[in-house]
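*Asks:* fold the following.
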Amino acid sequence: MSTSAPLPAADADSVFRDPAFRRFWLARFSTTIAYQIFTVAVGWQMYDLTRDAFMLGMVGLVQFLPSVVLLLMSGHVADRFDRRRIVRACQALEALVACAMAVASLSGWVAREHIFVFVALIGALRAFETPTLQATLPSVVSPRQLPRAVALSSSAAQSAIIIGPAVGGFAYVAGPGVVYAISAVLFCMAAVLVSGLTLRQAAPRITTPVSLQTLFAGIAYIRSRPVLLGAISLDLFAVLLGGATALLPIYARDILHTGPWGLGLLRSSPAIGALAMALWLARHPLQRRVGRIMFGAVALFGAATMVFGLSHWLPLSMAALVVLGASDMISVVVRSTLVQLDTPDEMRGRVGAVNSVFIGASNQLGEFESGVTAALLGPVGAVLLGGLGTLLVVVLWVRLFPTLAGRDALHERPAVA
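*Replies:* Sure, this is the predicted structure:
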């Protein structure tokens, strides 16, 4: 893969005018909004049933574990078979899971054990869908368009994260069964969009027999690239410690004294900041000192987390979450672009699977950590401790990964298999 010069600002529009990329964008938007609506319903329903912060943390853990178990298999499958078929099948099965949750909720027999089973199934399906969908993007656009396409693709996810929780929160007034039914319809829409997706070039597939070497190739590749290892692990530990999303139902109900609509607004707030930053980066991509900018953004993420933890006023809490989302998006775009540009196409499925597990660990496992810490220290103490931990991670990672801290451009040198 060769390096490329920065694109002119007008190319951000040309990327979105591409019919194939628009279809990809809409597919990612649909599947993400479906998942966000599903998540809001699960969190509120679980807390309604148990009133237990630990159970909210367990939801994150149960969803995360399948991605670890399926790590090697999912990446290998993405590099061996048609990625569009894999994504489509996962989305169709996710629609079935959402339908099952709707039936269980409308029938009135759902319990926390049923929620755990359905969440585990969703986690297993997303372990295949997420890295495969990400690995498909470089085949939809040209290499020159990829940095902007990554930012625009992130804007699809963030737009869905803004709309999804709000829709889920307001729809929950009609009951969780209605929310799950909406989620199922959106998963089906995503599967239809992926079915008609055309590729600029076919992704190369591995044809060698399955072996330990091919299964662990993604892990070995990341370990051999300090920039990739540092960027991925920085996000892992920062969000693992600083993420407070699992505690939003507690903050909404017990600290900010609001209802499901307030929870929807809180969940949407990080995505508002993230969407604004993603659109800005699509028009004005980072060109210099990307390593230092990434570390600064993660430090701001930790500081915003602490402000949120201390707030008892809904507008201030939302403002802190907006800043948190914007700073996190800078890290996401830098990390995602580095992973795509520094990885050969025939390796992207396996590298993407490892990256997805790290992201899942920082989110789902972070939710478990927040739930456990909140059970011991209370929600405010848990969030403050997490924000402080994020700042400490930034200081430590600057020392451990000086190559990442000194990275100047996103595409400095070509990747080799």
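*Asks:* going forward, measure contacts and count neighbours with C-alpha atoms only.
*Replies:* Noted.
*Asks:* can you point me to the longest helix in the protein?
*Replies:* As assigned by DSSP state H, the longest helix anywhere in the chain is helix 19-50.
*Asks:* going on from that one, what's the next piece of helix or strand?
*Replies:* Once the chain leaves helix 19-50, the next helix or strand it forms, by DSSP states H and E, is helix 53-69.
*Asks:* next helix or strand past that following helix?
*Replies:* helix 71-80.
*Asks:* other SSEs contacting that following helix?
*Replies:* helix 112-140, helix 212-215, helix 348-360 (3 or more CA pairs under 8 Å, 6 or more residues apart in numbering; DSSP states H and E).
*Asks:* tell me the buried residues in the longest helix of the chain?
*Replies:* Using 16 or more other CA atoms under 10 Å as the test for burial, helix 19-50 gives 20-47.
*Asks:* which residues sit in contact with residue 215?
*Replies:* Applying CA atoms under 8 Å, 6 or more residues apart in numbering, we find residue 215 in contact with 72, 73, 75, 76, 350.
*Asks:* farthest-separated two in these?
*Replies:* 73 and 350 (8.7 Å; CA to CA).
*Asks:* who has more neighbours out of these two?
*Replies:* Per other CA atoms under 10 Å, whichever of residue 73 and residue 350 has more neighbours is residue 350, with 29 against 17.
*Asks:* could you also give me the structure for this second sequence? I'd like to compare it with the first:
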Amino acid sequence: MSSLVEDEPSLIRQTGFVLFWSARVLSTSCFQIVAVVIGWQMYALTSSTFNLGLVGLCQFLPMLLLTILAGHVADRFDRRVIVRTCQFVEGLTALGLALASWYGVISPHVIFAAAALIGACRTFEAPTTAALLPMVVSPAILPKALALSASAIQTATIIGPALGGVLYIAGAGHAYLFVAVFYLIAGTLISLLQIVVPPAKREPATLRSLFSGFGFIKSRPIILGAISLDMVAVLLGGATALLPVYARDILHTNSLGLGALRASPAIGALLMSLVLTRWPMKSRVGHKMFGAVMVFGAGTVIFGLSTWFPLSMAALIIMGSADVVSVVVRSTLVQLGTPDAMRGRVSAVNSMFIGTSNQLGEFESGMTASLFGTVPAVVLGGVGTILVALAWSQLFKPLRDADRFPERSA
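*Replies:* Predicted structure coming up:
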């Protein structure tokens, strides 16, 4: 078997992968920057945890409404055109926010509308990007390409929030303009991609094919259990929407501190990704997933109670490390168990679960914080995550007892 070092040059020499990786880093970084700037700006305008939660809801609702269509579109049309169009629209949205900020017409309603539009674009962009990668690299190096593509996301998730905090010092308008320019560059890079693996034969468009992604996942209890466990755990345990509150009111820091807090889970995720690359999971994958979810819940409790910035960052790093174990198990089950012809639709459903745990989780955090207070909301979410892991271990025993990953589906 080739080593990682031996595989690396073959990928670097493939212009298509370099373009794809670069575009993904830029796009994901831009999304993370926007998340920091919108959150800080909304809280500066309203001082409302409820409005912070509504931003997450505005991003989630388009995903809920458009996911089925997004997966179908990804399997039937040129994926490069879809991704490029989404990135250009996201860039124009960021430009609109920049102009609104400069001319003093920014308001919660403008931010809500922009969040909804970005959420709609991400609904199409995320599953299409996932389905595009196997078309721009040869099958022999696809596993390595998938690993490095995942590292692109983690890298961007670390750089983006920190950069967002720095850019906000110059003003929200300048931060949004930066995002607009780099979304344009990302879309241009996608336009330059060459397809090396032709797409699979497209089946006729029917109502059954439209919903087939859901049916496929439902028919496989292990995949369903893994996706739903990851979704519910992050839904309850995610405190991302409340980070502006912790940064300003509890930890008494500024936008740079907020960027560091948002980057902390990604730091933990990247470190754990490196560990799993060196020592991949080969046995007891089900038990490791459930254990990681419970560690994630415990980290959430620690973060919720902390009033010391270094401890808060450490808790978030632990949460990110635990979360990536769950993500690796889930994504590996999906990748190895999904036929190529259905990759777009299954990726779309998977993206909806991810979006539910992230965007709807932000709404849940904002709502519970407005009802019970910020600290109790986060602590209760962490405890709830642990309880859900215990419950799922009984509801999905095949997942809990899974020892190894399945062979790749044809």
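*Asks:* re the thing from before, can you redo the helices and strands packed on helix 71-80 of the first structure as JSON lines with distance to residue 254 of the first structure?
*Replies:* Listed next are those as JSON lines, based on distance: least, CA to CA, whole Å:
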{"stretch": "helix 112-140", "distance to residue 254 of the first structure": "21"}
{"stretch": "helix 212-215", "distance to residue 254 of the first structure": "46"}
{"stretch": "helix 348-360", "distance to residue 254 of the first structure": "27"}
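*Asks:* so which of these comes closest to residue 188 of the first structure?
*Replies:* helix 112-140 (13.8 Å).
*Asks:* compared with the second structure, how much does the helix or strand just after the closest one deviate?
*Replies:* Downstream of helix 112-140 of the first structure, the first helix or strand assigned by DSSP H and E is helix 146-171. Helix 146-171 of the first structure differs from its equivalent in the second structure by a mean of 1.7 Å after superposition (mean CA distance after the TM-score superposition for the first structure).
*Asks:* quick check: next helix or strand after helix 146-171 of the first structure?
*Replies:* helix 176-195.
*Asks:* against the second structure, where does that following helix fall?
*Replies:* Mapping helix 176-195 of the first structure onto the second structure (TM-score structural alignment) gives residues 172-191.
*Asks:* ok, residues contacting that stretch?
*Replies:* Outside stretch 172-191 of the second structure, the residues touching it (CA under 8 Å, 6+ apart) are 19-20, 22-24, 26-27, 30, 33-34, 37, 41, 80-81, 83-85, 87-88, 90-95, 97-102, 164, 167-168.
*Asks:* let's see that with 7 Å instead.
*Replies:* 19-20, 23, 26-27, 30, 37, 80, 84, 87-88, 90-92, 94-95, 97-99, 101-102, 164, 167-168 (CA atoms under 7 Å, 6 or more residues apart in numbering).
*Asks:* so residue 384 of the second structure versus residue 204 of the second structure, what's the distance?
*Replies:* 43 Å (CA to CA, to the nearest Å).
*Asks:* likewise residue 257 of the second structure?
*Replies:* 51 Å.
*Asks:* what of residue 107 of the second structure?
*Replies:* 45 Å.
*Asks:* likewise for residue 336 of the second structure?
*Replies:* With CA to CA as the criterion, residue 336 of the second structure and residue 204 of the second structure are 25 Å apart.
*Asks:* who's more crowded, the two?
*Replies:* More crowded of residue 336 of the second structure and residue 204, by other CA under 10 Å: residue 336, with 15 against 10.
*Asks:* what about the helices in the stretch 201-350 of the second structure?
*Replies:* Under the criterion DSSP state H, counting those that start in this stretch, the stretch 201-350 of the second structure contains helices at 207-210, 212-218, 221-237, 243-245, 255-278, 285-305, 309-337, 343-355.
*Asks:* let's have these in a markdown table, adding distance to residue 111 of the second structure.
*Replies:* Formatted as a markdown table, the helices of the stretch 201-350 of the second structure follow (distance: least, CA to CA, whole Å):
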| stretch | distance to residue 111 of the second structure |
| --- | --- |
| helix 207-210 | 32 |
| helix 212-218 | 32 |
| helix 221-237 | 22 |
| helix 243-245 | 16 |
| helix 255-278 | 18 |
| helix 285-305 | 27 |
| helix 309-337 | 27 |
| helix 343-355 | 19 |
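*Asks:* tell me which of those helices lies nearest to residue 131 of the second structure.
*Replies:* helix 343-355 (5.5 Å).
*Asks:* what's the matching range in the first structure for that closest one?
*Replies:* Against the first structure, helix 343-355 of the second structure falls on residues 348-360 (TM-score structural alignment).
*Asks:* how far out from the middle of the chain is that stretch?
*Replies:* 11 Å (CA atoms, centre = their mean, to the nearest Å).
*Asks:* would you mind getting the average deviation of it from the second structure?
*Replies:* Mean for stretch 348-360 of the first structure is 0.6 Å (mean CA distance after the TM-score superposition for the first structure).
*Asks:* show me what residue 369 of the first structure aligns to in the second structure.
*Replies:* Using TM-score structural alignment, residue 369 of the first structure lines up with residue 364 in the second structure.
*Asks:* the residue lying closest to that match once chain neighbours are set aside: neighbour count?
*Replies:* Excluding its sequence neighbours, the residue lying closest to residue 364 of the second structure (CA to CA, 6 or more residues apart in numbering) is residue 53, at 6.7 Å. Counted with other CA under 10 Å, the neighbours of residue 53 of the second structure add up to 26.
*Asks:* next one: residue 53 of the second structure from residue 64 of the second structure, what distance?
*Replies:* Residue 53 of the second structure is 16 Å from residue 64 of the second structure, by CA to CA.
*Asks:* with residue 325 of the second structure instead?
*Replies:* Taking CA to CA, one finds residue 325 of the second structure at 26 Å from residue 64 of the second structure.
*Asks:* and the residue nearest the centre of the first structure, how far from residue 243 of the first structure?
*Replies:* The residue lying closest to the centre of the first structure (CA atoms, centre = their mean) is residue 359, at 6.3 Å. Residue 359 of the first structure sits 12 Å away from residue 243 of the first structure, going by CA to CA.
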